Each structure stands twice: as structure tokens, then as C-alpha cells.
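Participant: Take this sequence and fold it.
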Amino acid sequence: MAVCEICDKRPHFNYQVSFSHRRSKRKWSPNVQRIRIWDSGGVRRASVCTSCLKAGKVQRPPQRTA
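Facilitator: Okay, here's the model as predicted:
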């Protein structure tokens, strides 16, 4: 399930309404990316939504050199 580990954003369910006002249930999921983050002195993988990435709420580790 798409859940952000930073802001706890998760899918929500509601009606999708067509032009003729017919309603059908639908699930909207947040845009969650699985990235490497710098957390408490170590690097780990975490599921983070793109709004938290854009807001700078996570610190990315330095790039690995080959």
C-alpha cells in the first residue's frame, strides 16, 4: 500500500463523478517513491511521497562514486 513514512499520507477512497453525474467508487493513491534517505547516522530505503521530497523534509545521502 502506498504510504509515506514522513507525513503518513495514504490512499483515500471517494467517488469519481462523470460528466453525466454517474458515480463510481475509486481509490486515489499518493505518488510514493522508494528512495535512499539519510536517517539517524545511516542510510536506509524509505517510501516517501513526492510532496515531502519537494519540500525538503528528507535528506538524501551523498552520491556513490564508482
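
Participant: From now on I want contacts and neighbour counts done on CA atoms only, so please keep to that.
Facilitator: OK.

Participant: For stretch 15-25, give me every contacting residue.
Facilitator: Outside stretch 15-25, the residues that touch it by CA atoms under 8 Å, 6 or more residues apart in numbering are 13-14, 26.

Participant: Report the secondary structure state of residue 59.
Facilitator: With DSSP: H, G, I helix; E, B strand; the rest coil as the basis, residue 59 sits in coil.

Participant: To compare against the first, here's the next sequence to fold:
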Amino acid sequence: MSKECAFCGKKPQVGNLVSHSNIKTKRRFNPNLQRVRHQYADGTVCTLSVCTRCIRSGKVIKPVVSKKADA
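Facilitator: Reported below is the predicted structural model:
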């Protein structure tokens, strides 16, 4: 699974981890990806890795789960 958002394309960024003595080592800033089910306009449902900002902004349309009534 790649660490990339399916909607906005957000990927890991690199930066420095700075210690108390100001020694710098490389580190990665990973995006906060969640696996969510997304419903497309034609009705198909697919599981995607999406960042939390895209979930919050409404780019992800979650499918409606219908409860079956017990007869």
C-alpha cells in the first residue's frame, strides 16, 4: 500500500529531526491516511487510502449501509 492520498495526492515529506544538542538527522512526515469505503457517482463502492483532510472536507462520499429488517 503506497502512502499517498487517492484524492489530493498527498505523500510523505522529508525533514530534519533536531535534537537538544542541535544534531540534525533525516526523518519522514507521513500523511494521516485512513482506509475508507468510497461510493462513486455510478454507485460502485471501492476502498481507498485517503488523508483525513479529504475525509473532513467532504471529498469522500461514504456509502449508505442499509439495515435488513428481520421478517
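
Participant: Looking at the contacts of stretch 15-25 of the first structure, which are in strands?
Facilitator: Counted as lying in strands by DSSP state E, out of those, are 13-14, 26.

Participant: Just give me the closest of these to residue 2 of the first structure.
Facilitator: residue 13 (13.0 Å; CA to CA).

Participant: Which residue in the second structure aligns with the closest one?
Facilitator: Taking TM-score structural alignment, the alignment pairs residue 13 of the first structure with residue 14 from the second structure.

Participant: Now for that match, how many residues are close by?
Facilitator: By other CA atoms under 10 Å, the residues close to residue 14 of the second structure number 11.

Participant: ok so, going back, the contacts of stretch 15-25 of the first structure into CSV, with extra columns for distance to residue 34 of the first structure?
Facilitator: CSV is the format used below for the contacts of stretch 15-25 of the first structure (distance: CA to CA, whole Å):
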residue, distance to residue 34 of the first structure
13, 23
14, 26
26, 24
